[in-house]
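>>> my questions concern the predicted model and sequence given below.
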Amino acid sequence: MLNSKVTNISCWKSVIGLLGFMWLIHLVNLLLGYQLNQFGLVPRSINHFTAIFYWSFLHGSFDHLLTNSIPFTILGLLVAVRGSNCFFLTTLFISIASGIVVWLFGRTAIHIGASVLIYGYFGFLVSRAWFDRSPISLIIALIVVITYSGLIFGLFPNTQQVSWEGHLAGLLSGGLMAWLLYKQTPTKKQL
């Protein structure tokens, strides 16, 4: 069920606060000459396993962060409409679950960036509409699919600088989170 107060300030604060945190991390990273990126997620490296908790908050440049900021905000707000707890649990789940998948199966490279969350939110919103079948969820999913249909191209290997594995893992993790939350929602009798 969607949060009854779509304009709930805490939903907006959650998303904008996390975005601000990403920008703060980026400024520190910039001042350090992007040295924090060496702590990104490197598949099958025991030394980089803990990166599953923060890899999605590191970015390689201002362009990288800026490119991720707008869809992160829009899709994040659509997830947060279900409540701040839903937003934070979904964000945490997507980052960790997709991090584990990339750590196990990704190509050897340093994987960083909030695009994993963007793909995860996309997967969450579309999957949640599938499970809920409520008019508002279906409308949101339709708008998301129309607006962000170009994300499909990021699911295939096309350049060494893009973690298509992270995108795919994020999408699947978001869908899995939607299913897990749906299974925990008490069913209502239809009249």
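Everything's here; your move.
>>> going forward, measure contacts and count neighbours with C-alpha atoms only.
Noted.
>>> can you pull out the helices in the chain?
9-31, 62-80, 84-105, 115-132, 135-147, 164-184 (DSSP state H).
>>> mind listing residues that contact the second one?
Spelled out, that is helix 62-80. Helix 62-80 is contacted by residues 11-12, 14-16, 19, 23, 26, 59, 86-87, 113-115, 117-118, 121-122, 124-125, 140, 144 when judged by CA atoms under 8 Å, 6 or more residues apart in numbering.
>>> now with 6 Å, please.
Applying CA atoms under 6 Å, 6 or more residues apart in numbering, the contact partners of helix 62-80 are 11, 59, 87, 118, 121.
>>> got another, please set it beside the one above:
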Amino acid sequence: METSETGSFLKSFIISFYLVVVMWCVKWVEFKYDINFASFGIVPRTVPGLIGILIAPFIHEDFVHLTSNSLPLLITTTMLWYFFEEMATKTFLSIYIITGIGVWLLARPAIHIGASGVIYGLTAFLFFSGLFRRDYRLMALSLLIIFLYGSLIWGIFPFIPEISWESHLIGGLVGTFIAFLFRKQGPQRKVYSIEIEEDDLGEEDEYWNTAEEPGTDEEEEDKQS
């Protein structure tokens, strides 16, 4: 499935699938050799914690945590590469890196792991891209995002101390910012012929209104004489 305005769905899915496979491979290595990579997560405002900016999204506490993040990451990254093929890589890396830096700078002292911050960033980017571009197709995508992940909004509040709500909040803000920053890149709203005709009619009306103004001045002069 491929059009001149989108990427290849198969290619988009394969890229997303590989990302998820890497996460599962990391967990398999932990399980196989009875080790724990959690210490390589993001530890805010510490030098050792800097490494977590790069690798924390691939580390998960357990298989339940990993499973809950796998499908959302697969769907959001597939949507990203399918609808925004030309700018997908820089968008993904921007959300990935800036979210990690934000968590390192602003989050509470703890070990932050998991891909949820990136997922929140991608979800926010997809949703707000449709709104900022005023593209009906992308706005339909935004509605789909709300339908699938509308409940994610509760993840940005500190209801459960064990969950890194800071990653969710920072990821969402970063995704929104990137959507605004890149709003003039990638797919844009189509201007249909009827809109062009209406604009032309508006210009003609403005011309005739301007042309009538001298007559109004002459009438005022007649009244004064």
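Arrived safely, thanks for sending. Nothing here was measured: the structure is a model prediction, and the numbers come from that model.
>>> hang on, the earlier thing: out of the helices of structure 1, deepest packed?
helix 115-132 (a mean of 26; mean count of other CA atoms under 10 Å).
>>> go through the helices of structure 1 and name the closest to residue 158 of structure 1.
Proximity to residue 158 of structure 1, assessed across the helices of structure 1 by CA to CA, is greatest for helix 164-184 (8.1 Å).
>>> quick one, the closest one and helix 115-132 angle?
30 degrees (axes from the mean of the first three to the mean of the last three CA atoms, to 10 degrees).
>>> and helix 164-184 of structure 1 against structure 2, how far off on average?
Helix 164-184 of structure 1, aligned to structure 2 and superposed, deviates on average by 1.4 Å (mean CA distance after the TM-score superposition for structure 1).
>>> ok so, going back, tabulate the helices of structure 1 in TSV, adding columns for distance to residue 42 of structure 1.
Shown next, in TSV, are the helices of structure 1 (distance: least, CA to CA, whole Å):
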stretch	distance to residue 42 of structure 1
helix 9-31	18
helix 62-80	19
helix 84-105	6
helix 115-132	15
helix 135-147	31
helix 164-184	12
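>>> looking at these, which is closest to residue 54 of structure 1?
helix 84-105 (7.5 Å).
>>> other SSEs contacting that closest one?
Counting contacts by 3 or more CA pairs under 6 Å, 6 or more residues apart in numbering; DSSP states H and E, helix 84-105 of structure 1 is packed against helix 164-184.
>>> identify the residues contacting the helix it packs on?
94, 98, 106, 116, 119-121, 123-124, 127-128, 154-157.
>>> so what's the residue count around residue 163 of structure 1?
Here the number of neighbours of residue 163 of structure 1 (other CA atoms under 10 Å) works out to 25.
>>> which residue packs closest to it, ignoring adjacent ones?
Spatial nearest neighbour of residue 163 of structure 1, excluding adjacent residues (CA to CA, 6 or more residues apart in numbering): residue 111 at 6.2 Å.
>>> gap between the counterpart of residue 52 of structure 1 in structure 2 and residue 202 of structure 2?
For residue 52 of structure 1, the aligned position in structure 2 is occupied by residue 53, per TM-score structural alignment. Per CA to CA, to the nearest Å, residue 53 of structure 2 is found 53 Å from residue 202 of structure 2.
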